[in-house]
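# curious how this folds, go ahead:
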Amino acid sequence: MPEPVTLNGPRLRLRPWREADREALAAMNADPAVMRHFPATLSRVESDAFMDRIAAHFAAHGYGFWALERREAPGVIGLCGLARLPWETIPWEAPADPPVEIGWRLAPAFQHQGYAEEAARIALAHGFGPLALREIVAFTLPGNIRSWGLMERLGMRRAGAFEHPRLPEGHPMRRHLLYRLRRLDWIEATLGE
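Predicted coordinates for the structure are as follows:
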């Protein structure tokens, strides 16, 4: 598997995680404002396990959720990237390839500044360019208007809703909206810009 790449945008850098980033990731995962659309905040142990899963994904696939930092002021401000979803967790009809999700998470001081959109566009370009993925999906809670609004600005299309398989029946966050973007649609939109 190739070494994980660093991706650069006008203001941002998406880079592989370093051991020294664990503290920043743990702080973000423990912040109720950051995690308000997730079932719970993460303890330090849970956050470290999350970072270990990110590292294992990079080792297996060469991409994943990158550490997000500003180019002029290094230091983790969030995460953004792509992750293959395990087949057994897919509650919707998926294409022949294992589905790949795009996701993002930013520390509160860096929200509402266009960083999530810039980072997501960088990740999509890598996914549809060098990785040649056929489709990228995203999902969020119906009440997370900022997130699904960003999905729509990225050119993703709502493709229904589903019950999240990792949440129990009756959980208030079980229902999720599903968004999809096909490579051919992304190429067409990119050429039109």
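# C-alpha only now, for contacts and for neighbours.
Noted.
# hey, where'd the helices end up in this structure?
22-29, 44-61, 115-128, 145-153, 183-191 (DSSP state H).
# against the centre of this structure, work out the most remote residue.
Gly170 (25.5 Å; Cα atoms, centre = their mean).
# measure that one to His164 for me?
Separation of Gly170 from His164 (Cα to Cα, to the nearest Å): 11 Å.
# returning to that earlier point: residues contacting the residue farthest from the centre of the chain?
By Cα atoms under 8 Å, 6 or more residues apart in numbering, no residues touch Gly170.
# now do Met151
Here Met151 is in contact with Ala138, Arg157, Tyr179 (Cα under 8 Å, 6+ apart).
# do Arg134 as well
Applying Cα under 8 Å, 6+ apart to Arg134 gives the contacts Phe128, Arg182, Arg183, Leu184.
# I have a second one here; can you model it like the first so I can compare?
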Amino acid sequence: MPLPELHTARLHLRNWQPADLPRFAVLNDDAQVMQYFPGRFDREQSDALAARIQRHIEQNGFGVWVLERHEQPGLIGILGLQQVQFDSAFTPAVEIAWRLLPAFWHQGLATEAAQAALRFAFEQLALPQVLAFTVPANLPSQALMQRLGMQRDPAEDFLHPLLPKNHPLRPHLLYRLEQARWLRLQQAAGRQ
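Now for the predicted structure:
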């Protein structure tokens, strides 16, 4: 089942196409993009990730979209919703996640796309909450989570179970946004 496509003022959140794979590989091999991940991906690893994303969409009816600008088609990043892929005190749960090519950073594009994805999560999927997590050093992602209205309880921070015990990226901060809070924020902003 394909993803419902979403549109914002500047962006198209759309389904994957075979032509996206080369640019997705560039995204996943970019040192800046992958700074807070355990490592960069080669083409084979990137294609395998794209296949996992596609399987998630087929199995769940939601997932990660390709982001492209209306005036210039082509992948500039990815953003979407996915089931958390590991066991933890806060799972099962759905997270929102993103990656953009550096040329598209600091333009509000991730915020714009994330707001559309959250609207879909809470209005179409009727999710009770959406999570996000990152490493303490990833201040840009934390700032985006906060702009979206997500909140962190330091007591919920965790050690990522898929990373080795002494890995420097193992400590993670957990943010969450509950549907009721999202609705209040929408009403306060006059968007409902």
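# now the TM-score, please.
Taking TM-score structural alignment, normalised by the length of the second structure as the basis, the two superposed chains have a TM-score of 0.95; 187 aligned residues with a Cα RMSD of 1.0 Å.
# before we move on, back to that, nearest to Pro16 of the first structure, of the helices of the first structure?
helix 44-61 (8.4 Å; Cα to Cα).
# helices or strands next to that closest one in the packing?
Secondary-structure packing of helix 44-61 of the first structure (3 or more Cα pairs under 8 Å, 6 or more residues apart in numbering; DSSP states H and E): helix 22-29.
# superposed on the second structure, what's the mean shift for the helix it packs on?
On superposition with the second structure, the average gap between helix 22-29 of the first structure and its aligned counterparts reaches 0.4 Å (mean Cα distance after the TM-score superposition for the first structure).
# before we move on, back to that, dump the helices of the first structure into a markdown table; add distance to Glu93 of the first structure as well.
Shown next, in a markdown table, are these (distance: least, Cα to Cα, whole Å):
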| stretch | distance to Glu93 of the first structure |
| --- | --- |
| helix 22-29 | 30 |
| helix 44-61 | 23 |
| helix 115-128 | 21 |
| helix 145-153 | 19 |
| helix 183-191 | 18 |
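# among those helices, which is nearest Phe38 of the first structure?
Closest to Phe38 of the first structure of those, according to Cα to Cα: helix 22-29, at 10.0 Å.
# so the aligned residue in the second structure for the residue farthest from the centre of the first structure versus Leu159 of the second structure, what's the distance?
Applying TM-score structural alignment, one finds that Gly170 of the first structure aligns to Asn166 in the second structure. Distance of Asn166 of the second structure to Leu159 of the second structure, computed by Cα to Cα: 10 Å.
# kindly report the same for Gly77 of the second structure.
Distance, Gly77 of the second structure to Leu159 of the second structure, by Cα to Cα: 27 Å.
# so these two - more neighbours on which side?
Between Gly77 of the second structure and Leu159, counted using other Cα atoms under 10 Å, Gly77 has the larger neighbour count: 23 against 17.
# need the contact list for the more buried one.
Phe24, Leu27, Val66, Leu67, Glu68, Trp98, Arg99, Leu100, Leu101 are the contacts of Gly77 of the second structure under Cα under 8 Å, 6+ apart.
# neighbour-wise, give me the winner out of the residues you listed.
Greatest neighbour count in the contacts of Gly77 of the second structure, by other Cα under 10 Å, goes to Leu67: 28 neighbours.
# that residue contacts His12, correct?
Yes: under the criterion of Cα atoms under 8 Å, Leu67 of the second structure makes contact with His12 at 5.9 Å.
# so who does the most centrally placed residue in the second structure touch?
Centroid check for the second structure by Cα atoms, centre = their mean gives Ala97 as the closest residue, at 1.3 Å. Contact analysis of Ala97 of the second structure by Cα under 8 Å, 6+ apart lists Leu79, Gly80, Leu81, Gln82, Ala132.
# try it again at 6 Å.
For Ala97 of the second structure, the contacting residues are Leu79, Gly80, by Cα atoms under 6 Å, 6 or more residues apart in numbering.
# and what of Gln129 of the second structure?
By Cα under 6 Å, 6+ apart, Gln129 of the second structure lies in contact with Leu177, Glu178, Gln179.
# which members of the residues you listed are classed as buried?
Neighbour-count burial (16 or more other Cα atoms under 10 Å) applied to these gives Leu177, Glu178, Gln179.
# now distance to Glu58 of the second structure too, for these, in a markdown table please.
As requested, those are exported to a markdown table (distance: Cα to Cα, whole Å):
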| residue | distance to Glu58 of the second structure |
| --- | --- |
| Leu177 | 25 |
| Glu178 | 25 |
| Gln179 | 24 |
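# residues near the closest residue to Arg71 of the first structure other than its chain neighbours, how many?
Nearest residue to Arg71 of the first structure in three dimensions, chain neighbours excluded: Leu12, at 5.1 Å (Cα to Cα, 6 or more residues apart in numbering). When neighbours are defined as other Cα under 10 Å, Leu12 of the first structure has 21 of them.
# check the mean deviation of the longest strand along the second structure from the first structure.
Of all the segments of type strand in the second structure, defined by DSSP state E, the longest one is strand 72-83. With mean Cα distance after the TM-score superposition for the first structure, strand 72-83 of the second structure departs from the first structure by a mean of 0.5 Å once superposed.
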